[in-house]
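[1] Got a predicted model here, sequence first, then my questions.
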Amino acid sequence: MSESDAPPEEDAIVLDYLPHGRADDDRPSYQKPPLAFALDSDQFSLHELTLDDDADVKIGDWLDLSEPPEGVERVRDVEYGDLSSGARSEIEYVIEDLIEEEEDRFVSFYNDAQPITLRLHQLNLLPGIGKKLRNSILDERKRKPFESFEELDDRVTGLHDPKGVLADRILEELREDELKYRLFVREE
């Protein structure tokens, strides 16, 4: 992605588009506004967009929510449970694509993760990373910061899918309301 093709700073990716509104809305079709669900690509917050009938919104579109485009009447924050089934099935793929596209941002997490308490490190919050794997990551990054997921995979024995581990944690943070610590998802 060249710099001119880069999405705007305050952006979200459309996960699902419901041209006839929510199925569980009992109003007649002509009274239900079209809706879309979107994921903020920076803070991983979820949004429901109420659209007018002329809105040109498709699944996969990037939208600048700091200045909603024409056709977006209202933006409200929602939780994972409020998403349509289509948005829920799409979200994992969108997160994986984001991690792939913004590799530097997510590799830097492995380079910059810090202790939370004397006994708990941010790396330990990632699925499958225990004390031994955490220490391997910390030792390797002291020698030289990681520059890519491939390098991370090559240098840290036992860490087989560094991208997938991050995607799993982001999904867990989106799905679970009662997590004590959040690494990626902004709390509402």
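    That came through, no problem.

[2] C-alpha from now on. contacts and neighbour counts both.
    Fine.

[3] what's the span of stretch 58-74, first residue to last?
    17 Å (C-alpha to C-alpha, to the nearest Å).

[4] residue farthest from the centroid of this protein?
    In terms of distance from the mean C-alpha position of the chain, Pro28 ranks first, at 33.8 Å (C-alpha atoms, centre = their mean).

[5] and that residue, how far is that from Arg22?
    11 Å.

[6] Check Leu171 too.
    According to C-alpha to C-alpha, Leu171 and Arg22 sit 23 Å apart.

[7] what's the answer for Val72, then?
    Computed as C-alpha to C-alpha, the Val72 to Arg22 distance reads 16 Å.

[8] neighbour-wise, which of those two wins?
    Neighbour count, other C-alpha atoms under 10 Å: between Val72 and Arg22, Val72 has more, with 22 against 16.

[9] need the contact list for the residue lying closest to that one once chain neighbours are set aside.
    With C-alpha to C-alpha, 6 or more residues apart in numbering as the criterion, Val72 has its nearest non-adjacent residue at 4.6 Å, and that residue is Leu51. Listed by C-alpha atoms under 8 Å, 6 or more residues apart in numbering, the contact partners of Leu51 are 33-36, 71-74.

[10] got another, please set it beside the one above:
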Amino acid sequence: MSSADGGSGAVVLDVLPHGRADDDRPRYQKQPLAYALGVDDFRLYECVVADGADVSFGDRIDVHGDEVTTVSRVSFEDLSGSARSEVQYAVEDIVDEDEQRFVNHYNEAQPITLRLHQLNLLPGIGEKLRDNIVDQRRRQPFESFDDLDERVKGLHDPKKVIVERILEEIREDDLKYRSFVTA
């Protein structure tokens, strides 16, 4: 699961050992499928599981590795119901495991246009709060979500704000601007 190979590491959201229910082929012809969420790029994948591969819910897999024979990008709507319900938990775990990566978003976010800043894409962050974040990071970069919470008045639960934006980007295919999900 290296990010050097284009972010092929993914978290398994659901495994369908007998393939999709809407596949009309006889059961013995269906291949097992797994739905997965990219750790680095937050892309959603449908993976055909290789014969003999031991892939289970919650596993970390390499979508270009030996466990998978075919991989294709899918939208949120294409996921199984179980996979959809697991996306939020998987995103929360990814953010927890690599907190500095997401704190750095607050430290490094830049203007997109003259009127729009990357920070304004985050839920609940308007002009005043954005300016406060930018002012505080100029003084000293943020070191953690707790540091952000303490230094920026009005920014409640900065981790949750990041998670909500990632989920919005995962669920909505037609967003004009994205900060986390690679198109």
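    Yes, it's here. This structure is a prediction, so every number in the text was calculated from the model and none was measured.

[11] so what corresponds to Phe44 of structure 1 in structure 2?
    Aligned by TM-score structural alignment, Phe44 of structure 1 pairs with Phe42 of structure 2.

[12] I'd say its match and Glu168 touch.
    No. In this structure, Phe42 of structure 2 is not within contact of Glu168 by C-alpha atoms under 8 Å, at 11.3 Å.

[13] quick one: Ala38 of structure 1 is in a strand?
    Yes. Counting by DSSP: H, G, I helix; E, B strand; the rest coil, Ala38 of structure 1 is found in a strand.

[14] quick one: contacts for it?
    Ala38 of structure 1 makes contacts with 12-16, 46-49, as judged by C-alpha under 8 Å, 6+ apart.

[15] ok, now how distant is Arg130 of structure 2 from Phe145 of structure 2?
    Counting by C-alpha to C-alpha - Arg130 of structure 2 and Phe145 of structure 2 are separated by 16 Å.

[16] just Ser80 of structure 2 next, same as before
    32 Å.

[17] With Leu13 of structure 2 instead?
    Taken as C-alpha to C-alpha, the span from Leu13 of structure 2 to Phe145 of structure 2 is 26 Å.

[18] Looking at the two, which has the bigger crowd around it?
    More crowded of Leu13 of structure 2 and Phe145, by other C-alpha under 10 Å: Leu13, with 26 against 20.

[19] Apart from its neighbours in sequence, what residue is nearest Ser56 of structure 2?
    Nearest to Ser56 of structure 2 is Val15, by C-alpha to C-alpha, 6+ apart, at 6.4 Å.

[20] do the same with Val71 of structure 2
    Cys47 (4.4 Å).

[21] ok, now His20 of structure 1?
    Leaving aside its sequence neighbours, His20 of structure 1 sits nearest to Pro34 (C-alpha to C-alpha, 6+ apart; 5.2 Å).

[22] now the helices: where do they sit in structure 2?
    81-97, 99-108, 127-139, 145-151, 158-171 (DSSP state H).

[23] Output the ones you listed in TSV, with distance to Gly38 of structure 2 appended to each entry.
    Listed next are those as TSV, based on distance: least, C-alpha to C-alpha, whole Å:
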stretch	distance to Gly38 of structure 2
helix 81-97	10
helix 99-108	15
helix 127-139	28
helix 145-151	23
helix 158-171	11
